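A.B. asks: got a predicted structure plus its sequence, pasted below:
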Amino acid sequence: MEPCTPRRGLLTLAIETSCDDTCVAILEKQKSGFARLHFNEKITSDNRAFRGVHPLVAVASHSENLAPLVQKALRSLPSPVGIRPSQDVNSDGQTILVDGRPRLRPDFISVTRGPGMASNLATGLNHAKGLAVAWDVPLLAVNHMQAHALTPRLVSALEAEKLAFKPKNEEDASSQQPQSPQFPFLSLLVSGGHTMLVHSKSLNDHAILAESINIAVGDMIDKCARLIIPSDILSADTSDSGAYGPIFEEFAFPGSTESASYDYNYTPPARRADEIKRFDSGQGWVLTPPLHLKGMGEEAASQFEFAGLNGHVQKLITLRSDMDVDSRRVLARATMTLVFEHLTTRLVFALQSNNNKSRKRNKIGTVVLSGGVASNKFLRHVVRKLLDARGLTDIEVIAPPVALCTDNAAMIAWTAMEMYEDGWRSDLDILTMRKWPLDPKAEGGGILDASGWYRVPMPKE
């Protein structure tokens, strides 16, 4: 069994192929906790003809683009210090040749194992296994949703490195800086395939407090966008992804995506009665908030529901197919408002419930917004405004940069870094996991209940 030997820094190459994005990253992390992203790129399959992700098109895109993207990434590996190209760079096993030049060999390979589309995941996992065998390094196959939850910790490490930290002495340089946010914290993980409120207690201990009982919020937004946005605006879009969330946001609030101080003219609901109040357009139609007939007990607070509102919008557009652009924009804003308030009210309940019961060290002080939908600026605005309206002004709300909200390999690299430093490794015979719960209490168990993990002895400090 390979020992976990101490060193100043760690280097990994990461692959993410859980859906339609082919992603590769190279991340370096110092023992101090600071990180540097040497490479982070992705190629998204062209799904426009299908108005959504087509599995066969996505897996073909992975097969076509992953190897060239890995080859491109290798050119960004750090160069070893003090070694000339003419030297035998493989004599110490720590370097590889890339385009005839010596580069540092990654210490391990990171990859997404699940959850996601099985064939897509397999493309990335098989590439990762091949690299791990070729370079004789460990494999770390991680949980995609765990990576979304930990993304703000990656961001804090990258930002710390950008501050050009200069240690006063060697002891300062080797001391571990605490990652932010520190456990425990809550994560609202919102994407096209997942909607869940997660209580992250530690690296591998994540309890699901609420999740969707039907479709995911990102899926619902995409469906509503295709119904509400006029076809000429959709056809003019140049996006290759087939994801309509960003177009929907800009259509609902023109100019908001480019403005740092956009005025949404939004007033949060002050009470439960306001939360469940129907939206009256004044144009002869209304929208009903999700789960408006349920109270806010523990059962209702553990559920997100989006199919009902999606069906209501579909019926409304069918009956009013001649709705003009201004009316469609009102509908888009109302739909987005009801959806985001529905998400946030469950978050408010969880914060109040936990912090009323917990001792000081277990109180939640940070909320993480992550996943593709978290890139929506109006969602961030609604969460902050509603928390403030309910007296939760001291809760910090963190959302990664847009590029790190959507699927990316950098978050996979970071999660693998944390797992690696905790001693975890993955067997080479593991298979993909289409479903892989975060919560240890869920059916099938949590992160560490998956087969194929082993742990190496940790070095003594």
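C.D. replies: Sure thing, it's come through. Keep in mind it's a predicted model, so treat the numbers as computed, not measured. Numbers count the residues shown, from 1 in each chain.
A.B. asks: from here on, just use CA atoms for contacts and neighbour counts.
C.D. replies: Noted.
A.B. asks: wait, Leu379 touches Phe340, no?
C.D. replies: Yes - Leu379 is in contact with Phe340 according to Cα atoms under 8 Å; the separation is 5.9 Å.
A.B. asks: more neighbours: which of those two?
C.D. replies: Leu379 (21 against 17; other Cα atoms under 10 Å).
A.B. asks: assign that one to helix, strand or coil.
C.D. replies: helix (DSSP: H, G, I helix; E, B strand; the rest coil).
A.B. asks: structure B:
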Amino acid sequence: MCALLYARCAGRRLVQNSQWLQRLCVKNQIKGYRVLAIETSCDDACVTLMDRYSPDEAPKVVDERKVTLDSASAGGVVPTDAANHNRKNISKLVNQMIIDNKWGSAETKPDLVCATRGPGMVGSLAGGYQLACGLSIAWQVPLVGVNHMLGHLMVVRMESNGKEPQYPFLSLLVSGGHTMCVLSHSLTHHEILVDTVDIAAGDALDKCGRELGISGNMIGREVEKLLDQHREEWGKPVEIMVKEPMLNQWDRKDSLQYSFASFNSQVKNTLKKFYSSEIPQDETIKARLLFRFQQTIFQHMISKIKLAIKIHKLDVKNFICSGGVSSNLYLRKMLKDQLGPAGIENFYFPEPRLCTDNATMIGWAGIELYEQGYTTDIGTTVIRKWPITKLLELEGWERKPNNL
């Protein structure tokens, strides 16, 4: 009897010690978490589910989906159409992804919601951000309102789990809505070295393409497709009136600014002078014209980056090119060929699917912010203009030492 009682007591102590050890392990282990990310800054309704299963490895992209407004017939994005598109589709996308991936139960629900808060078109932003606020309340999980530009900047760091590129690094953010050269000192400290005074480079490329008869929902991609089919025409002589802006003294030659608005009029002047205002029907001639305009637009961006490096005496080894236009392979080649001799050693480009607007970049930027202790109050609203240089000046941030 005594032996049996002793065995029972020893067994109870063994179980108790095992339970204590398990609690100790759990206490000292960083918990993995699930992330739902939403991006609706323009004409794309985007959702991504991410599993941050380990702090030492890149998160797993469980599912990502996008529905883009067809604006080809409208000749560009109409803000009211984009807003209606996002409000109509974003809730459906989120609901279907949650169902398909079985993330709806109390055990599998997302632990963090990230959504684009700005900059962008207010009507489009509101559809996704308000949904994110509602889900944060319903699930009782934190919310991170992400700056759209920060998403583009940070997405290349996801593959290395935030280790590369190291700070400081230089970036060219280029798309249909923005073109700027940025010097990043840390996750929350960014300096714009060159910004556009009028339209973005992607917008200029689209306008040139339309003037030369290119149609479709994504003009830039259609232009690149045509040029790829006629690579032998690249650089061949063609009658054209095109010059890089801001090369003359009266153009403020040493100004750290971009200007792309003139390219549209340069296309029209070329067609008027050499082609009687008619669009050339010969595909090879059209390819030569498109190549020259594209090349000059790209050169304008690179010339100003080189000027910024010179004026600021930058000693930066890492360079990122991100945004919709960054998927252009010829732009990537020009950047490497010309910035390599200027001191840049390492070039980083997102995967093609992550160049255009997407929710994965918002999820990763949200993860980086969250793990540095940043969350957003659910009483906040979207904002049309939110300079990346004033990332933390926007009201609504809440800060803890860390959220791990």
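C.D. replies: Alright, I've got the coordinates. Keep in mind it's a predicted model, so treat the numbers as computed, not measured.
A.B. asks: mind naming the longest helix for the second structure?
C.D. replies: helix 283-311 (DSSP state H).
A.B. asks: which neighbouring elements make contact with it?
C.D. replies: When contacts are defined as 3 or more Cα pairs under 8 Å, 6 or more residues apart in numbering; DSSP states H and E, helix 283-311 of the second structure sits against strand 189-196, helix 201-211, helix 219-229, strand 257-258, helix 329-339.
A.B. asks: can you do 10 Å?
C.D. replies: strand 169-174, strand 179-186, strand 189-196, helix 201-211, helix 219-229, strand 257-258, helix 262-275, helix 329-339 (3 or more Cα pairs under 10 Å, 6 or more residues apart in numbering; DSSP states H and E).
A.B. asks: how about the helix or strand just after that helix, aligned to which bit of the first structure?
C.D. replies: As assigned by DSSP states H and E, the chain's next helix or strand after helix 283-311 of the second structure is strand 318-322. With TM-score structural alignment applied, strand 318-322 of the second structure matches the range 366-370 in the first structure.
A.B. asks: reformat the helices and strands packed on helix 283-311 of the second structure as CSV; add distance to Arg87 of the second structure.
C.D. replies: Output for these, formatted as CSV (distance: least, Cα to Cα, whole Å):
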stretch, distance to Arg87 of the second structure
strand 169-174, 26
strand 179-186, 27
strand 189-196, 30
helix 201-211, 25
helix 219-229, 25
strand 257-258, 34
helix 262-275, 33
helix 329-339, 34
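A.B. asks: follow-up on the earlier one: the match of strand 318-322 of the second structure vs the second structure, average distance?
C.D. replies: On superposition with the second structure, the mean distance recorded for stretch 366-370 of the first structure (mean Cα distance after the TM-score superposition for the first structure) is 0.6 Å.
A.B. asks: excluding chain neighbours, what is closest to Tyr266 of the first structure?
C.D. replies: Among residues not flanking Tyr266 of the first structure along the chain, Val382 sits closest, at 7.8 Å (Cα to Cα, 6 or more residues apart in numbering).
A.B. asks: what lines up with the one you found in the second structure?
C.D. replies: Looks like Val382 of the first structure aligns to Met334 there (TM-score structural alignment).
A.B. asks: which parts of the helix or strand Asn84 of the second structure falls within are buried?
C.D. replies: According to DSSP H and E, Asn84 of the second structure maps onto helix 79-100. Neighbour-count burial for helix 79-100 of the second structure, with 16 or more other Cα atoms under 10 Å as criterion, is recorded at 81-83, 85-87, 89-91, 93-94, 97-98.
A.B. asks: what of stretch 321-333 of the second structure?
C.D. replies: 321-327, 331-332.
A.B. asks: just to revisit the earlier point, mind checking how far the match of strand 318-322 of the second structure is from the chain centre?
C.D. replies: 11 Å (Cα atoms, centre = their mean, to the nearest Å).
A.B. asks: repeat that for stretch 115-131 of the first structure.
C.D. replies: Going by Cα atoms, centre = their mean, where stretch 115-131 of the first structure is centred and where its chain is centred differ by 18 Å.
A.B. asks: which residues in the second structure does that stretch align to?
C.D. replies: The aligned range for stretch 115-131 of the first structure is 119-135, by TM-score structural alignment.
A.B. asks: what comes up buried for that stretch?
C.D. replies: 119-133, 135.
A.B. asks: which residue is nearest the middle of the second structure?
C.D. replies: Nearest to the mean C-alpha position of the second structure, by Cα atoms, centre = their mean, lies His152 at 2.5 Å.
A.B. asks: what does that one align to in the first structure?
C.D. replies: Aligned partner of His152 of the second structure by TM-score structural alignment: His148.
A.B. asks: follow the chain on from the helix or strand that contains its match and name the next helix or strand.
C.D. replies: For His148 of the first structure, the host element (DSSP H and E) is helix 144-162. Per DSSP H and E, the first helix or strand lying C-terminal to helix 144-162 of the first structure is helix 170-174.
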